[in-house]
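# Make a model of this:
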Amino acid sequence: MAQHPTDANVYFVPARSKAPIFASVSMFVMMMGVASWLNDVSWGKVAFFTGMAMMIATLFYWFGEVIRESQGGHYNRQVDVSFRMGMVWFIFSEVMFFGAFFGALFYTRQYALPWLGGEGDGVMTNALLWDGYSAAWPSAGPGQVGGHFQTIPAWGLPLVNTLILLTSGVTLTIAHHALKAGQRRALLFWLGLTVVLGITFLFLQAEEYIHAYSELNLTLGSGIYGSTFFMLTGFHGAHVALGTIMLLVMWFRALKGHFTKDHHFGFEAAAWYWHFVDVVWLGLFLFVYVL
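Model prediction:
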């Protein structure tokens, strides 16, 4: 049975849930599916989407349990602090995740390409393996893997998307202030506008990908540039999609009267995540598109 906190010194312990095992099974099916799909196994795509559907259903049920516990008054200050610590560590793990990809980009541009071009310790590599290779960025690498391609200009859609995300950070901050001021209608308007901006960003990024694949021959297989470009922007886009879903859930919760001026960590957690996504995009815009 779940414990109900009777005072500030009692930490709420929820009742046993089957959700974690369902989430584990769903993730296993999804990962098996995507691995099989990438290796051209016939049932890979079906397994991937089946696992994804299972995961969505599991998370919908699991998060619903947490919301019901929160609305039931089960969470005291100790629980709130633990939630905040958990979110901080989660965002830190995301920083490390993107740091690895930014690190790969930095290593490629500052070390790997110059070595292949004959600088420093790469003299013999250039002479024996890739004689005459010009180490210029952007590059498909020696052998022009994926063929000739064109890059996406920074001052087109990427700039528009940058302005959209920066604006969404402002609208979300206004929504947060409206929540703390008890202005429910303003909260719904500004939070809803943030969701619309997130969806617009994803739509424009999809347009950018279509343009890259169909007209610029810039694909995930376009050597080291194509792989780093799509890994960084693609994973960021996935995080924008997740953040948009989180904010949309917060909008529906606010519409139902959830959150108060003093107790609204669910909203704050989603806002933290969204601001993190904004900061990552600024790094992407500078190091992937501009430089």
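# going forward, measure contacts and count neighbours with C-alpha atoms only.
Will do.
# nearest spatial neighbour of residue 282, skipping sequence neighbours?
Distances taken as C-alpha to C-alpha, 6 or more residues apart in numbering place residue 162 nearest to residue 282, at 7.1 Å, with adjacent residues excluded.
# In the one helix or strand that neighbour maps to, which residues are buried?
With secondary structure defined by DSSP states H and E, residue 162 is part of helix 157-180. Residues of helix 157-180 classed as buried by neighbour count (16 or more other C-alpha atoms under 10 Å): 157-158, 161-162, 164-169, 171-176, 178-180.
# Alongside the first, I'd like the structure of this one:
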Amino acid sequence: MSNLVLFKKNLQKHPFHLVDPSPWPFVGSMFAFSCTISAVLYFHMFEIGSNLLVCNFCFLLILMFLWWRDVVRESTYEGYHTGLVQQGLRYGILLFIISEIFFFVAFFWAFFHSSISPAIEIGSIWPPKGIQVLNPWDIPFVNTLILLLSGCTVTWTHHAMISNLKTQVVISLSFTIILAIIFTLFQAYEYNMADFRLADGIYGSTFYMATGFHGFHVLIGTISLFICLVRLLNYQLTREHHFGFESSAWYWHFVDVVWLFLFVSIYWWGGI
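Below is the predicted model of the structure:
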């Protein structure tokens, strides 16, 4: 820790972290807005839409790396994440997960609105005529078992970290990441084998929007857990300071629960 940081901490008479001015919130919002605009151009089949989307997304990933690097430095090397700061961060991740719950509520609402009372335009039946639904006891059931097992391994990781058992933490966290990758590969294979697409009416729209965004959340959770593994191997996570992993574990349990609702409502009940 540098002398300047020690001097600033000695002057600070409270446990809160006053963040230094940072360009990342403004730059991040600009790239997020650019990603949205380029996605709209891509959906409307503009020639530059796909190239713009890929470029903006790559810049957004670079920005995320730089921003997280600053947060890791503030937490690990500068000691700004006190107990009170970590408590505030826990409230923040809980509110974020609640907002994600309402995000998925919109998709479930659209699905049940269309399936419980099918419109005459789709023949007043559900699934609509011509849609060959996926067998819920095939890949979806296997993926359910995989996610439930990954929830067990990430809980094992948390308990091992609290008990300061680093070897078990590395093994269990690696198992979680491997299971997450297997889930994503199975999901991609299922999409490739499906006989319907996003444009195939209300069933295709609600199915791919709900399961696709869940798959995107699985991808984000996998990246977050992988970053935790790298930080763990670099001795940046301890039994007292591991909020980065704790938030990732909460997020992963949220992903597990959402998938259970997806499996029961969309794959099982909605495919009857």
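# Got a TM-score for the pair?
The pair, once superposed, lands on a TM-score of 0.92 when counted by TM-score structural alignment, normalised by the length of the second structure; 263 aligned residues with a C-alpha RMSD of 1.7 Å.
# What's the match for the residue nearest to residue 282 of the first structure in the second structure?
When the second structure is aligned by TM-score structural alignment, the residue opposite residue 162 of the first structure is residue 144.
# ok, so what distance separates that match from residue 58 of the second structure?
According to C-alpha to C-alpha, to the nearest Å, residue 144 of the second structure and residue 58 of the second structure sit 31 Å apart.
# just residue 14 of the second structure next, same as before
From residue 14 of the second structure over to residue 58 of the second structure the distance is 39 Å, taken as C-alpha to C-alpha.
# With neighbour numbers in mind, choose between these two.
Neighbours per residue, other C-alpha atoms under 10 Å: of residue 14 of the second structure and residue 58, the larger number sits with residue 58, 14 against 9.
# What lines up with the more buried one in the first structure?
For residue 58 of the second structure, the aligned position in the first structure is occupied by residue 53, per TM-score structural alignment.
# Could you give me the buried positions within the helix or strand containing that match?
If you go by DSSP H and E, residue 53 of the first structure is part of helix 44-71. Across helix 44-71 of the first structure, burial judged by 16+ other C-alpha under 10 Å covers 44-45, 47-48, 50-52, 54-55, 58-59, 62, 70.
# Show me what it is packed up against.
Under the contact definition 3 or more C-alpha pairs under 8 Å, 6 or more residues apart in numbering; DSSP states H and E, helix 44-71 of the first structure sits against helix 19-38.
# Tell me the mean distance between the helix it packs on and the second structure once they are aligned.
Taken over the aligned residues, the distance from helix 19-38 of the first structure to the second structure averages 1.0 Å (mean C-alpha distance after the TM-score superposition for the first structure).
# quick one: that helix to helix 44-71, angle?
With axes from the mean of the first three to the mean of the last three C-alpha atoms, to 10 degrees defining the directions, helix 19-38 of the first structure sits at 160 degrees from helix 44-71.
# related to what we said a few turns ago, any idea which helix or strand comes after the helix holding residue 53 of the first structure?
Under the assignment DSSP H and E, the closest C-terminal helix or strand after helix 44-71 of the first structure is helix 77-107.
# Toward the C-terminus, what is the element adjacent to that following helix?
Per DSSP H and E, helix 77-107 of the first structure leads on to helix 113-116 as the next helix or strand towards the C-terminus.
# Show me what that next one is packed up against.
Packed against helix 113-116 of the first structure by the contact rule (3+ C-alpha pairs under 8 Å, 6+ apart) you find helix 123-128.
# Tell me, how many residues neighbour residue 235 of the second structure?
By other C-alpha under 10 Å, 11 other residues sit near residue 235 of the second structure.
# Would you mind finding the match for it in the first structure?
Using TM-score structural alignment to pair residues, one finds that residue 235 of the second structure aligns to residue 257 in the first structure.
# for residue 95 of the second structure, same thing?
Aligned against the first structure - with TM-score structural alignment as the criterion - residue 95 of the second structure pairs with residue 89.
# measure that match to residue 83 of the first structure for me?
Relative to residue 83 of the first structure, residue 89 of the first structure is positioned 10 Å away (C-alpha to C-alpha).
# Residue 41 of the second structure -> the first structure?
In the first structure, the residue equivalent to residue 41 of the second structure is residue 36, according to TM-score structural alignment.
# Contact partners for residue 149 of the second structure?
Listed by C-alpha atoms under 8 Å, 6 or more residues apart in numbering, the contact partners of residue 149 of the second structure are residue 179.
# er, residue 84 of the first structure I mean
265, 269 are the contacts of residue 84 of the first structure under C-alpha under 8 Å, 6+ apart.
# Let me know the helix or strand that the counterpart of residue 201 of the first structure in the second structure is in.
Using TM-score structural alignment as the criterion, residue 201 of the first structure maps onto residue 183 of the second structure. Under the criterion DSSP H and E, the helix or strand holding residue 183 of the second structure is helix 166-193.
# and that helix, which residues are buried?
With burial defined by 16+ other C-alpha under 10 Å, the residues of helix 166-193 of the second structure counted as buried are 166, 168-170, 172-177, 179-180, 183-184, 186-187, 191.
# Checking the residue nearest the centre of the first structure next. Helix, strand or coil?
Note on the first structure: the residue nearest the mean C-alpha position is residue 239, at 1.6 Å, using C-alpha atoms, centre = their mean. The three-state label for residue 239 of the first structure, taken from DSSP: H, G, I helix; E, B strand; the rest coil, comes out as helix.
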